[in-house]
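> Sequence and computational prediction follow.
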Amino acid sequence: MGHSRQRRIEEIIVHEAALFAALFVGALVQTALLPRPFDVPINLMLLLAVCHGLIAGTTSAARWAFYGGLALDLCAMTFIGMHALALLTGVIVSTALVSRLSRENWLVPMLGVAIGTILYHAVYALFLTLIVAPVDLQGYALAALVPDTLIAIIPALPLYLVFRWNEDRVRRRVPVDVY
């Protein structure tokens, strides 16, 4: 009990392929099925990666962001790497900054998702300007950045609480009351 064994390479490959497949399904759901309030899609990949990163750490969140970004690039038919690099930037910086705060504070996931969304859109707008065409920053901020940030903050807390509950369940943590 409590002994850690080395995972074989086959187990690691299967685990990573299953993670990519699950995030690819999430990207399909994000691009094809989720509603678009105010004609702005809900950034499900960013929500998943940031909330997971606040629970599991920045390294694991970076894997989720990279796989989710590649899946978004494939589903949205954009240049490979645009969403991946934008998600990586937003998720790594936001989880590194916000993970220093207490996990019990309910503002943590909302702050993390807000920071991640702003950084994601900043990097994505930079790539659009460099690769596709110049972007009107004021129009992009009003049409994409602000609505996406406000829409992403709403499900951040419930999703974070589900991830935290699952992590506590898997680790079998029992809350202790001190009298």
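Here it is on my side, so go on.
> When you work out contacts or count neighbours from here on, use the C-alpha atoms and nothing else.
Noted.
> separation between Leu159 and Leu54?
11 Å (C-alpha to C-alpha, to the nearest Å).
> The helix or strand Asp148 falls within: which residues count as buried?
Asp148 belongs to helix 146-171 when assigned by DSSP states H and E. Applying a neighbour-count criterion of 16 or more other C-alpha atoms under 10 Å, one finds 146-149, 151-153, 155-157, 159-161, 163-164 buried in helix 146-171.
> Report the buried residues of stretch 90-104.
90-95, 98-99.
> With stretch 11-23 instead?
Going by 16+ other C-alpha under 10 Å, stretch 11-23 has these buried residues: 19-20, 23.
> TSV please, covering these and showing distance to Cys75 and secondary structure.
Conversion of the buried residues of stretch 11-23 to TSV gives the following (distance: C-alpha to C-alpha, whole Å; DSSP: H, G, I helix; E, B strand; the rest coil):
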residue	distance to Cys75	secondary structure
Leu19	16	helix
Phe20	13	helix
Leu23	11	helix
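> putting a second one here so we can go through both:
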Amino acid sequence: MSLYFVIPFLALLAIFQATAAPQIRIANGTLNLLLLCVMLWEQIEARGEGYVWAFIGGVVLDLISGGPFGGSILALLAATFLANRLGGGLFRDRLLLPLVAAVAGTFAYNGVYLILLRIFSVPVNLVDALVQVVLPSALLNVLASPIVARLMLALYRRVKPVGAVW
């Protein structure tokens, strides 16, 4: 997909992630729409575009958030790698794949981010973070993934129409 579309799209998602998404919460967990879109795109496309999306989205999110720079980039890249390993390109054939990817990707994203916070000497209780943040976030992401998956599939069909067969 053209970067002229991808960069503004991911910038809007990152702005939503930093401003509005914290208002959508269960316990301390929040919806991570940027994570879902990046992982689902990698599962739909499976040509490595998800990694580009993860890098661009991570840069924008790191620029507007208060976390360590590079944390979102590495966390999104780890989740995208996991989404690809779970079945990149098979999304159109499997119903449960987006749900499994949402759970696994949430754990990968938050796990990498928590490790980076510990490396940068931010005091984080890993057990509390897992129970109070990661599990509720995984639940929210699983609940949102069927809707986001349909929207991403519609976007894919719009920008990558089926070619003519001779």
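Now that the structure is in, tell me what you want to look at. Treat the numbers as computed from the prediction; the structure is a model and nothing was measured.
> Just the residues contacting stretch 58-69 of structure 2, thanks.
Residues from elsewhere that reach stretch 58-69 of structure 2 (C-alpha atoms under 8 Å, 6 or more residues apart in numbering): 10-11, 14-15, 17-18, 70-74, 76, 116-117, 120.
> residue range for it in structure 1?
Counting by TM-score structural alignment, stretch 58-69 of structure 2 pairs with residues 69-80 of structure 1.
> Likewise for stretch 146-153 of structure 2?
Using TM-score structural alignment, stretch 146-153 of structure 2 pairs with 157-164 in structure 1.
> Can you tell me what sits against that stretch?
Contacts for stretch 157-164 of structure 1 (C-alpha under 8 Å, 6+ apart): 47-48, 51-52, 55, 106-107, 109-110.
> go on, stretch 11-20 of structure 2?
31-34, 57, 60-61, 64-65.
> closest to Phe107 of structure 2 among those?
Using C-alpha to C-alpha, Asn32 comes nearest to Phe107 of structure 2 of the contacts of stretch 11-20 of structure 2, at 11.7 Å.
> Trace the closest one over to structure 1, please.
By TM-score structural alignment, Asn32 of structure 2 lines up with Asn43.
> Tell me how many other residues crowd that match.
Counted by other C-alpha atoms under 10 Å, the residues lying close to Asn43 of structure 1 total 18.
> Make sure it is actually in contact with Ile154.
No. If you go by C-alpha atoms under 8 Å, Asn43 of structure 1 and Ile154 don't touch, sitting 11.6 Å apart.
> what separates Ala11 of structure 2 from Ser72 of structure 2, distance-wise?
From Ala11 of structure 2 to Ser72 of structure 2 the distance is 13 Å (C-alpha to C-alpha).
> Can you give me the first-to-last residue distance of stretch 13-26 of structure 2?
End-to-end span of stretch 13-26 of structure 2 (C-alpha to C-alpha): 20 Å.
> Can you tell me, leaving aside adjacent residues, what's nearest to the corresponding residue of structure 2 for Leu119 of structure 1?
Using TM-score structural alignment, the partner of Leu119 of structure 1 in structure 2 is Ala108. Nearest residue to Ala108 of structure 2 in three dimensions, chain neighbours excluded: Ala79, at 5.4 Å (C-alpha to C-alpha, 6 or more residues apart in numbering).
> what residues are up against Gly112 of structure 1?
Contacts of Gly112 of structure 1 by C-alpha under 8 Å, 6+ apart are 50, 94-95, 97-98.
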